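*Asks:* Got a sequence here, can you model it:
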Amino acid sequence: MNLPLSASHLRPDPAQAPRFAEQQHSRLLINCYAREVAMQEHTLAVLPAPRGVGHPAMPPNHRGQVLEIALPRVDSRLCVGVLHVSSTANFDYTTDVYLRSGDQAWRQAGWQDVARLIIEDLSRRADTPFNNELMQQIGDSIATMSDVLERHPATPRTPGQRSLTPLQTYIDSEQGLLTGHPFHPAPKSRADWSPAEQRVYSPEHKASMRLHYLQVPQQWLHSDSVSNGVGDDGLQGLQGAGLRPDAGTVIVPLHPWQAGWMRRQPRIAAALRSGAMRDLGVLGRPFHSTASVRTLLAEDAASFIKLSLNMRITNCIRNNARHELQSALTGTRLYRRLRDDMRTRFPGFHVLEERAYVTVNMPGADAEIDDGFGVLLREGVAGILSQQVQPVVCAALFGNGAHGRQRVFALIERYALHNGLGLEQAARAWFARYALAAVHPTLYLLFEHGVAFEPHMQNTLVGLDAQGAPTSFIVRDLELTRLAPRAHHLAQAMTLEPATLAALCCSDERAWVRIGYCLFVNNLCEVITTIANGNHSLYLGLWGVLRDTLQDYLAQFPHPSASRRIQGLLAGEPLPAKGNLLTRFLRQADRQASYLPLYHPLGVVNSAAASL
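*Replies:* As a prediction, the model looks like this:
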């Protein structure tokens, strides 16, 4: 188990940041297209290292395998060096991308070549015009990534490094997602922010900011809290500025950028001029920007505050619709009914509660304005830190390029030293602990209770013990909680608005798609690829560990629904993979995203239980 294994894993020199960002986005596009189109149309192959003469497109010193993708609709081919075959399209790349159009010779392809070719192919496939907006989003994402890498070139810290406190280590993980979602064409696109605004507000730039406050009439406010108090009480306590509203009014916080957006809206400007609304400015204590960009962590880590941003980040405009706020609190209320049972069965599993929200219903305003006020108060990580557990955002470790792999390698190396293990044995044992902590409680919630959270990498934290090993799995962001039919009666017994109830309740199939994608594809596929780090034997061994984890779950909880789904996976049934490229290309809302079948090695690997 070595690090790094290839040039693709090296952290770029700041002077090479633009080229690295462009190369990274070419690979992201290959990731997306391979999984969403080429694998579906059987136009992808991984060619073995040829004997003697290498592949005609590859550099003279390349003797590894080559991923080739045919694009017959545009009479072209793409190829790139890879370390090994991956049935899930989690490839480790070793070269630039190369392009051959028609009968022309192979040539090195820049990001614009790759993007234009893929977008043109998708245009012909869907019989739609070329999507210039997507091209622009990719360019924006490259510019953001390049700027981050140029300005923050320091060697990444590892969890538990002595120079950082546990809280600083956690914040570092929130602000260390340098390459972003590995299966999104434009993971760092924030086109509404200027470069200067990026540096002030983005987590990758270590942003810390104070909130902006508006005073609005009391009758405009909608609020709720899980303690059945007034939701804005908790939010007011976050201010730290000693603000007191005038009689008949309330004070609501905004992200400072959002406050500027709001003031530019004609109805808000008119309310400010008339005195119906009052701008109190930027006040109080600073908050740390976190991985989701719009969610901020209080200085004492006791709470998060999730604010609205009327701008697109990846697939969505990131404002807080009222039904999403209600869904988040409903997720907390439902989980509280199950919490004692879950703590007994899975003591390392934790759900960060969504505790209160406020939003505004401004007379005569449209939903875009109202949703722009939505604010959610979430439980922080102070309680976890007090238990001597080190929380780390999963996305900071997995699917985060060299930065994440170096962190994971340091953790496994520490775990190996503590337990007298070889690195590969330690890697399997470390992953076995992670898989047990993540898989069993998530499947139990789904199959025994009908509750599906959204445990993808950015929505989950792994809690590490003193040896650097996983000891807990923490889920957050409950606004997209979904309930399978066996849990519908729980939501129907609550006083919920029709839009909230409709969003919460779904079919068994939709609930499984949520868990199949978020937990298995988005999370575990990346965990396995990161830990294996190009070692194909270890890669298959880790899939064997996951197979054991699933079999162990069925032995403990043989629910018929669990048996049908898990036995299906172990027999080779595909997992659902989200089509982020297709969603962006078709300009669809995230809720309209398509899910494609993704085949995996669970049906063909041997059991590989890790034991000390």
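
*Asks:* Please make it C-alpha for all contacts and neighbour counts, starting now.
*Replies:* Will do.

*Asks:* How many residues are close by the closest residue to V82 other than its chain neighbours?
*Replies:* Spatial nearest neighbour of V82, excluding adjacent residues (C-alpha to C-alpha, 6 or more residues apart in numbering): Y93 at 4.5 Å. Per other C-alpha atoms under 10 Å, the neighbour tally for Y93 reads 22.

*Asks:* which residues does the nearest residue to S101 once chain neighbours are set aside contact?
*Replies:* Distances taken as C-alpha to C-alpha, 6+ apart put S76 closest to S101, at 4.3 Å, once the chain neighbours are dropped. Shown in contact with S76 (C-alpha atoms under 8 Å, 6 or more residues apart in numbering): A70, L99, R100, S101, G102.

*Asks:* compare with the first, here's sequence two:
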Amino acid sequence: MHRSPTAEAEVAEELAEARPDLVSRYAAELPGARAAVLTRLWRALAYEPLPWVAARVTDGDGLSLRLVDGRRLDGPPADPYATAAYVTDVRLDGRTYDDPARLMTDLGVPHSSDLAAELGHSVASLALSRAGQPTVPPKEGPGADWEWEQRVVDGHPFHPNCRSRPGFSVTEQLAYGPEHRPLVGLRTVPVPAAECLVSGGWPEGMRDGERLLIPVHPWQAAHVLKRVGDEGPVAHPLMSLRTLALSGEGPHVKTALSARLTSSVRDISVYSIGVSATLSAFAESLASRTDGLLHFTRTLGAVTADSPDLAAVLRESPQTYAGSGERVVPVAALATTDLPSSAAWLAEFTRLALTVGLRLLDLGVALEAHGQNLLVVLSATGAPLRLVYRD
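*Replies:* I've put the predicted structure just below:
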């Protein structure tokens, strides 16, 4: 078996300093993390239109990819929908690989070195995320909406770089990753209002005279802005890491995070700030045509200091759309419950999602309704009542 020790070893070394109590659990989680990332990678290799794959041949034993340079990559039958880590190894010209980073390195195709580095980070960070979970799962359901978000440990179920966080140290992952359940102290940077672009309103509590106080993620303050800023509100990180729920019943704040997470840099463009209020109003007009089956979280205010590195968006908490006794659960977090195991419940949820999706499609709008952006309002008994969409 081939190992790519770099990212895994670096995390182990840092972990020994930061949280020595997690070292053995981290090591135990590595094989499963490799399989989880390799499964996602194998799905992509099996189905994406890759110019260096000449043919795909399926037989009783599995799937064979014939590469344009004459090599052959063999693995199990590909399943476009499976989320279990069923791919434990593949074979490149007869050589066995259980490490997705080493496989991508040895494939040697265009951009493979960059992707291999991200895959290595994804494996190491995923193992760290799993190692930090309670040994005994909580029996009680989450009490706050952000607690549902923090139950999603593995990240994107299909993206190979589901947990890649390059630029984040182990200490920072433990301090900021939602799956580690931290409380994050945001920073604020005061900027003269005349130098800012504001969309919608900006709350008085985030103003200082003629200056706007822009919430900044502490990672961004330290690594990108290179300034500490002032002490800001305390918040709970949500699934996207850079979006946080302010403590209490406050709104959610999306911060600029100029780091590559799940293959995209998560800063906030000046353009998106400028159109945020208009798009929010448009979304509300769409929701009004769904007979109460869909709500969009409204943008309460957005600001940028004319830089994608220094910007923030305030928006409603999805909890706004829950009635008494109801819960709002991200679709990605449903897998942490028993609800999807019921065929009747699954049929009811599917009917709701398709009704909303097709109704909007009839209006010319297609939602990017993945498990992070889409939430479902559940009754006290768990019945799916309506949907909430954000971002």
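
*Asks:* Who wins on neighbours among the contacts of S76 of the first structure?
*Replies:* Going by other C-alpha under 10 Å, L99 tops those with 23 neighbours.

*Asks:* I'd guess L596 of the first structure is in a helix, am I close?
*Replies:* No: L596 of the first structure: not assigned to a helix; according to DSSP: H, G, I helix; E, B strand; the rest coil it is strand.

*Asks:* What's it aligned with over in the second structure?
*Replies:* Alignment note (TM-score structural alignment): L596 of the first structure has no counterpart in the second structure.

*Asks:* what about L596 of the first structure, distance to F585 of the first structure?
*Replies:* To F585 of the first structure, L596 of the first structure is 15 Å away according to C-alpha to C-alpha, to the nearest Å.

*Asks:* Counting neighbours, go ahead and name the busier of these two.
*Replies:* Taking neighbours as other C-alpha under 10 Å, L596 of the first structure and F585 compare with F585 leading, 21 against 18.

*Asks:* Isn't that one up against I119?
*Replies:* Yes: counting by C-alpha atoms under 8 Å, F585 of the first structure does reach I119; the two are 7.5 Å apart.

*Asks:* residues bridging contact with these two, i.e. touching both?
*Replies:* N131.

*Asks:* show me the residues around the closest residue to Q326 of the first structure other than its chain neighbours that make contact.
*Replies:* Distances taken as C-alpha to C-alpha, 6+ apart place T500 nearest to Q326 of the first structure, at 6.5 Å, with adjacent residues excluded. By C-alpha under 8 Å, 6+ apart, T500 of the first structure lies in contact with H323, E324, Q326, S327.

*Asks:* Need the nearest residue in space to the counterpart of the last one in the second structure, chain neighbours excluded.
*Replies:* Which is S327 of the first structure. When the second structure is aligned by TM-score structural alignment, S327 of the first structure is paired with V275. Using C-alpha to C-alpha, 6+ apart and skipping the chain neighbours, the partner closest in space to V275 of the second structure is S199 (7.3 Å).

*Asks:* And the corresponding residue of the first structure for that neighbour, how close does it get to D232 of the first structure?
*Replies:* Alignment note: S199 of the second structure maps to D224 in the first structure; criterion TM-score structural alignment. For D224 of the first structure, the distance to D232 of the first structure equals 8 Å [C-alpha to C-alpha].

*Asks:* picking up where we left off before, of the contacts of S76 of the first structure, just say which sits nearest to H440 of the first structure.
*Replies:* Minimum distance to H440 of the first structure across the contacts of S76 of the first structure is 39.8 Å, recorded for A70 (C-alpha to C-alpha).

*Asks:* Need the three-state assignment for the closest one.
*Replies:* strand.

*Asks:* what do you get for the one 3 residues further on?
*Replies:* Secondary structure, three-state DSSP: R73 of the first structure is helix.
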